[in-house]
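Colleague: Below are the sequence and a predicted model for it; my questions follow.
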Amino acid sequence: MSTAVATRFKARLLRPAQPDKATWTFLLLPAAASAELPTRSMVTVEGTFAGQPFVATLEPDGNGSHWLKVDKALREKAGVCAGEMVALQIAPVAKEPEPKVPADLKAALAANAGAKATWKDITAVARRDWIHWIGSGKKAETRVKRLGVAIDKLACGNRRACCFDRSGRYSKGNMGAPEAAVEKGAE
C-alpha cells in the first residue's frame, strides 16, 4: 500500500439500475472517507475490498464525494453480493497510473507530431482528463468532434482539456454515480 494514511470504512454494495444485466456493482464512499482523499475528482487508490487487494480509480459522484465501480471478478473473489455491507481500506496511489488510450486517440496522436509531443509531456492525470473529456459526450458524433478538438489543442500546446469539470459537480450529465437498482423486497 502507498505511504499515504489509509482510510477505513464500510459501504453497501449496489447494483446499477442500467443496464439491466450489468455484471458489475458499485458503492458510494461515505462523505467522511471521501473527504480524506486529496481531490474531489478522479483519484486512483489501492487497498483492500472485503480483504481482497485492489487498485481502482474512484469517480466523482457529482456531490463532492466519490463512487467505486466493482467488477464481477473482485466481487466474487471477495465473496460478497449486491446489498451487503463491505469493509474497505484505501489510500491514494503514490503515482497515478497511465490511462488506457483508446485506439482512435492513439491513431490520431500518431498522425500529429505536435499533439503527440504535448501528449508525451503532460501528466498521467492530464492524459486521463483528455480521454475522459473526449469519451464523455453522449453521442458518437460528439466524441468524434471532441477527438478532433483535442488533437488541435494538443498540437497547439494546450496541456489541459478546456472547460472540464473534474469534480462532476457542474456537469452532472457526464459524471456521477450510477442510479442504484431497487432491490426486491426493499420497496
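Modeller: That came through, no problem.
Colleague: from here on, contacts and neighbour counts on C-alpha atoms
Modeller: Fine.
Colleague: So residue 63 sits against residue 175, correct?
Modeller: No. Residue 63 is not in contact with residue 175 according to Cα atoms under 8 Å; the separation is 10.2 Å.
Colleague: Next one for the comparison:
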Amino acid sequence: MSTDTRGRHTESIHCRSTLFSIGVWTILRIAKEASSQLPSRGLVSVEACINDVSFRTVLEPDGKGSHWLSVDKALQDSCGIQAGEAVELKLTPLTDWPEPEVPEDLEKALMLDPGVFALWKDITTLARWDWIRWIRSTQNRETCMRRIDAARDKMAKGERRPCCFNRNMCTEPEVSRSGVLLDPPKE
C-alpha cells in the first residue's frame, strides 16, 4: 500500500457490517475479509466513513483475527444509525496514531517519578496504547492497580512496552471474555 503526505494509505477498504449491542456498548465488527486487508491483527489507526460521515478512530482487535469499533451515541446520531442496522463502511489505514486517553490513576502514578514520566513521554504513541490496554484489560480493580504499579516499576527499569502482552486480543473487559469479543446476542 502506498501512503499520501498526511500518512494515510491511499487504498481504502470497503465492507458492510451490522451494528449490535453488548450491554451499553454499540459495536461494529469489521468483516473478516476487510479486516484481513488491514496492516495489523492488533490495533489499527484508521480514517473511517459511515454514511458520508468521516472520522478517525482506532480499531480494536477482536481476538479472532479481525477488528471492531465502538460506535458511541454521538457517532450514531451523526451517521443516522443504530444497533441492528447494516452500514457501509470505508476504512483507510493511517500511519499516525491519536494519543490514547490516559486513565487518571495511571497518570498520577506516572507523575510520581520524573524518570518514569519522561520515559512515558519518550515512548511511541503505540507503546502508550499498549501499556493502557494491558492495564485496563481486567474488570478487577485490584488487578488494575497492581498492573499500574508493575508498569511504573518496569518503566523505572527502562522497559518501553509491557512484556508478554498479546496485542491481538480484545482488551475491553465489558465486551469480551478471555480476550475475545463477545458475539451479538441471539434474538
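Modeller: Here it is on my side, so go on. None of these values were measured; they are calculated from a predicted model.
Colleague: shared neighbours of residue 63 and residue 175 of the first structure, anything?
Modeller: residue 168 (Cα atoms under 8 Å, 6 or more residues apart in numbering).
Colleague: and those two? which has more neighbours close in?
Modeller: residue 175 (20 against 15; other Cα atoms under 10 Å).
Colleague: Now which residue in the second structure aligns to the more buried one?
Modeller: Under the alignment (TM-score structural alignment), residue 175 of the first structure pairs with residue 179 of the second structure.
Colleague: list the contacts for residue 110 of the first structure?
Modeller: Counting by Cα under 8 Å, 6+ apart, residue 110 of the first structure has contacts residue 116.
Colleague: Can you tell me which residue is spatially central in the first structure?
Modeller: residue 59 (3.8 Å; Cα atoms, centre = their mean).
Colleague: In contact with it, which residues?
Modeller: Residue 59 of the first structure neighbours (Cα under 8 Å, 6+ apart): 41, 42, 43, 66, 67, 68, 175, 176, 177.
Colleague: The fourth one against residue 45, yeah?
Modeller: No. Counting by Cα under 8 Å, residue 66 of the first structure sits too far from residue 45 to count as a contact (11.5 Å).
Colleague: Return the distance of the aligned partner of residue 160 of the second structure in the first structure relative to residue 60 of the first structure.
Modeller: Mapped onto the first structure by TM-score structural alignment, residue 160 of the second structure lines up with residue 159. As judged by Cα to Cα, to the nearest Å, residue 159 of the first structure and residue 60 of the first structure stand 22 Å apart.
Colleague: Compare these two and say which is more crowded by neighbours.
Modeller: Taking neighbours as other Cα under 10 Å, residue 159 of the first structure and residue 60 compare with residue 60 leading, 27 against 19.
Colleague: wait, isn't the more buried one in contact with residue 168?
Modeller: Yes. Here residue 60 of the first structure reaches residue 168: they are 5.9 Å apart, a contact under Cα under 8 Å.
Colleague: Which residue ranges of the second structure form helices?
Modeller: Ranges of helices in the second structure, per DSSP state H, are 32-35, 73-79, 104-111, 114-122, 125-136, 141-156.
Colleague: Can you convert the ones you listed into CSV and add a column each for distance to residue 54 of the second structure?
Modeller: CSV is the format used below for those (distance: least, Cα to Cα, whole Å):
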stretch, distance to residue 54 of the second structure
helix 32-35, 18
helix 73-79, 9
helix 104-111, 29
helix 114-122, 29
helix 125-136, 22
helix 141-156, 34
